[in-house]
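*Asks:* After the sequence you'll find the predicted model.
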Amino acid sequence: MYLYERISQVVSLTLLGLVAYFLIELPNRALELTFIGTPLTLIISQRWLMALLLGGLAATGASAIVRAHPTTRRWLSGYLLTFMLLPGLLVILVTLILPLLTPTITWWLVGIGVSGLLLWFTLLAEFHTVDPRDPWYEWAHFWLNLVGFAVAFGFFLIIYQTRARSIASGTAMALTAGLMAASLLRAGPTQVGRTWLFAGIVAVVMAQSTWALNYWRLAPLTAGFCLILIFYLLVGLAQQQQLGRLTRRALLEFAGVAVVGLVAIVQFAP
């Protein structure tokens, strides 16, 4: 019961922040800088500021919830961080998407409610994946994978459709994909180093993939499907390597998934 109350408190505070986001107006600021010889102009908007603040709130709440588990006393901070990533990124994505629903108050309220439910069950699933012996571990792990790949797909769409320069979009993709990979590849406190190593590799490959796709000028939805397919394959291969199951059969299975995915994208994507 105490667990449910703590989760509800985190979700309630986050939803209050989402509502306040539409009531508070903050000025936008432009930041001009040069990165590796490339002039960049960064717009610090209310939208991104609130997204980061609310994402940080959700991540901090997730940390407090996970720390309440009796087996987390001797964890390294790098491992605890992997539990904070998905709730934080989920809330950031929701904050960026909700303004699209504002023209209709009904859909906006539905969006708020669905967002709260997603966050509530995600926090609960995080708690149940602390101990692999937990009877709900498999279902919780499945839910986190489902939400994780959905959140990754949402970010990939947002990043690509900005049509920003490769130095900006590639960096954003590396950061997002790396953090999401670290969350999805969590395999226990003894695997912290390998988890972040594989996450770093995923981040680099995804950044390079974004750089290549920028030259093709694909439709955002098509590019999003391509990126999530690459991300899924990278994370899947890394998971198999962590578990010691990266055999020839596993490679053939992932190759088959890649072929089927590419055919589906070519046939059905806009």
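*Replies:* Sure, I can see it.
*Asks:* switch to C-alpha atoms for all contacts and neighbour counts from now on
*Replies:* OK.
*Asks:* Tell me which stretches of the stretch 1-150 of the chain form strands.
*Replies:* Here the stretch 1-150 of the chain has its strands, by DSSP state E, counting those that start in this stretch, at 29-35, 38-44.
*Asks:* structure B:
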Amino acid sequence: MHRTTPPYDQISVLTSLILIGIVLFLVVHVPTWTLATMPLGSPLALHVSGNWLVALILVGLACTGTDSVIRCHPRSQAGELPYTFVFWILPGLVTLLAALLLPRAPSTPYWLMGLATTAALISLVVAAEYRAVDPTDPAYRLARLGLNLTTYLTALGLFIVIYASKLRSLITATVTLACASLLALDLLRDAPQPMRRRILYALIVGLLLGESVWALNYWQGSNFTVGGLLLLLFYIATGVAQQHLQENLTRRTLIEFAAVGAIGAIILLRYSP
């Protein structure tokens, strides 16, 4: 019988290391690097700040730590788990979002609340990833539901941060493509199709989101409105892709997604600040 209890000792160590890294944001100063290039015939100066470098290091830590937790699962040890990288995605991007948002906290109390929330969220996400390894686990459905909800919330946060950066469209579109593709793959990972096909569908979703943020950069909408519209598009695109991979896509399903998209867009455009 498969062990269903996550290794909470490893999860605690991983969470502690990530929190220590986030705290170092306030102490360690890493110089900014400037990379100059000429994509599409126009000059582009990319300023890589120390915060981004530390954030990427923390993402790598979250991914490797999650991998070690997943490999403790009996299914992985028995060779029944051909891919573990799909379990890294959500912990890594949650860590990235936290590392980018916490330094922007308006005051120390908010920063402390954000730090505590980050600790709880990362611990819960990694534990849920462990539970989601085995579909026969009694907690599988609850874990998968929690992971899906966290995926959409993380997508919203990342879309808002990316759009609010006001960087060149080439940069924001590329970063959006990468984040949306990874999050889409996390949602599609349990589809009954070969991994190559799931990756292809995730890339299509990412490309759609990347092109959309390129267009929305020319619109003077609020950060929340644009982030909400991108999340709505992401939800519809991943939902259609998931139904297609499960061979359940029908005209009625498409109409339902179209109705959700129309109602959601009207609400966002009418009531968002």
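*Replies:* Everything's here; your move. Note that the structure is a prediction, hence the values are computed from the model and not measured.
*Asks:* picking up where we left off before, distance to Val263 of the first structure and mean neighbour count added to the strands of the stretch 1-150 of the first structure, as CSV?
*Replies:* CSV is the format used below for those (distance: least, Cα to Cα, whole Å; neighbours: other Cα atoms under 10 Å):
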stretch, distance to Val263 of the first structure, mean neighbour count
strand 29-35, 38, 10
strand 38-44, 37, 11
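*Asks:* Turn those into TSV, columns for distance to Arg245 of the first structure.
*Replies:* Output for the strands of the stretch 1-150 of the first structure, formatted as TSV (distance: least, Cα to Cα, whole Å):
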stretch	distance to Arg245 of the first structure
strand 29-35	41
strand 38-44	43
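*Asks:* of all those strands, which lies closest to Leu233 of the first structure?
*Replies:* The minimum distance between Leu233 of the first structure and the strands of the stretch 1-150 of the first structure falls on strand 29-35, with 31.0 Å, by Cα to Cα.
*Asks:* counterpart of the closest one in the second structure, which residues?
*Replies:* Under TM-score structural alignment, the match for strand 29-35 of the first structure in the second structure covers residues 33-39.
*Asks:* so which of the strands of the stretch 1-150 of the first structure gets nearest Arg194 of the first structure?
*Replies:* strand 29-35 (30.2 Å).
*Asks:* distance from that closest one to the second structure after superposition?
*Replies:* Superposing on the second structure places strand 29-35 of the first structure at an average distance of 1.3 Å from its equivalents, by mean Cα distance after the TM-score superposition for the first structure.
*Asks:* elements contacting that strand?
*Replies:* In terms of contacts (3 or more Cα pairs under 8 Å, 6 or more residues apart in numbering; DSSP states H and E), strand 29-35 of the first structure is packed against strand 38-44.
*Asks:* what about the strand it packs on, how far off from the second structure?
*Replies:* Looks like 1.3 Å for strand 38-44 of the first structure (mean Cα distance after the TM-score superposition for the first structure).
*Asks:* what residues does that strand touch?
*Replies:* By Cα atoms under 8 Å, 6 or more residues apart in numbering, the surrounding residues in contact with strand 38-44 of the first structure are Asn28, Arg29, Ala30, Leu31, Glu32, Leu33, Thr34.
*Asks:* Turn these into CSV, including distance to Phe198 of the first structure.
*Replies:* Compiled in CSV, the contacts of strand 38-44 of the first structure are given as follows (distance: Cα to Cα, whole Å):
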residue, distance to Phe198 of the first structure
Asn28, 36
Arg29, 36
Ala30, 35
Leu31, 33
Glu32, 33
Leu33, 31
Thr34, 30
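*Asks:* ok, how many other residues are close to the corresponding residue of the first structure for Asn248 of the second structure?
*Replies:* Applying TM-score structural alignment, one finds that Asn248 of the second structure aligns to Arg245 in the first structure. Neighbourhood size, Arg245 of the first structure [other Cα atoms under 10 Å]: 14.
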